[in-house]
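> sequence unknown, structure follows:
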């Protein structure tokens, strides 16, 4: 059975901004998902956050193009009332990370892929870096 992986926005921003030294591993993550080796998902608020950052760094048009291309690779999952309440009641120090975690849990993800593993120390899911993802799925 194919694994469902929640992609944190830092991984996507590495690709979109060419952020070194992370861009290569993050590109491989998206490539492996695009090739069907895993199902990649992101939360709806991640998309708006990514758009905001890209628009600030460039233009609205370029940000929209990137998001459209991203939507061909990953699926967008919703955040609901229960997810927000769980994040508020959790031990997560960063509220947004808590929201992402509970969104991934609710949608039965197997992994969270992020460069900020320590931010997810209270997660019940397996939290892996892009490099770890690539080692696991690029066989």
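Structure received. Quick caveat, the model's predicted, so the values are computed rather than measured. Residues are numbered from 1 along each chain as shown.
> only C-alpha atoms from now on, for both contacts and neighbour counts.
Will do.
> next secondary structure element downstream of the longest helix belonging to the chain?
Assignment by DSSP state H gives helix 44-57 as the longest helix of the chain. Per DSSP states H and E, the first helix or strand lying C-terminal to helix 44-57 is helix 60-71.
> what lies in contact with that following helix?
Under the contact criterion C-alpha atoms under 8 Å, 6 or more residues apart in numbering, helix 60-71 has outside partners 16, 47, 51, 54, 55.
> here comes the other one, which I'd like you to weigh against the first:
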């Protein structure tokens, strides 16, 4: 099955109903789950999502349960010590995105979905904006 790797910004938009890109993220995850199985994320995405959304959570127990429920629906890649030197042998200038890329490579992802296309200029995996991903699959559906 074709694995689709999600950058942290897609997961945050998915969880943040006030985001202008929330509906696109919801559509992305719906398409992925229906046609490709579990979306793939890295532990970095978990950390970033927890940090950003956790700042706004008044009830920490509720936040913890939401994180547990949400991330149980993803395949989570490992992070290996070898990813760090491999990252420095690339042209990635955003090191977090470079590390995400190393995780996607390890997972054998066939596509990376991110809003930060320009940060993945050195990607060995095709990189697609979530709106383009949704449009492509909506245009493939019979009318």
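That came through, no problem. Remember, it's a predicted structure, so these values are computed and weren't measured experimentally.
> hang on, residue 39 of structure 1 packs against residue 3?
Yes - with contact defined as C-alpha atoms under 8 Å, residue 39 of structure 1 counts as touching residue 3 (6.2 Å).
> of the two, which one has the most company?
residue 39 (20 against 15; other C-alpha atoms under 10 Å).
> contacts only, for that one.
Applying C-alpha under 8 Å, 6+ apart, the residues contacting residue 39 of structure 1 are 2, 3, 4, 5, 33, 74, 75.
> of those residues, just say which sits nearest to residue 133 of structure 1.
Looking at the contacts of residue 39 of structure 1 and their distance to residue 133 of structure 1, the nearest is residue 5, at 9.4 Å (C-alpha to C-alpha).
> which SS class is the closest one?
Taking DSSP: H, G, I helix; E, B strand; the rest coil as the rule, one finds residue 5 of structure 1 in the strand state.
> got a quick ChimeraX command for the buried subset of the contacts of helix 60-71 of structure 1?
Those of the contacts of helix 60-71 of structure 1 that count as buried under 16 or more other C-alpha atoms under 10 Å are selected in ChimeraX with:
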select :16,47,51,54
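> distance to residue 117 of structure 1 added to the contacts of helix 60-71 of structure 1, as CSV?
Formatted as CSV, the contacts of helix 60-71 of structure 1 follow (distance: C-alpha to C-alpha, whole Å):
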residue, distance to residue 117 of structure 1
16, 20
47, 20
51, 23
54, 23
55, 26
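> tell me the one of the contacts of helix 60-71 of structure 1 nearest residue 123 of structure 1?
residue 47 (21.5 Å).
> if I pick the closest one, what's in contact with it?
9, 67 are the contacts of residue 47 of structure 1 under C-alpha under 8 Å, 6+ apart.
> okay then, goodbye and thanks.
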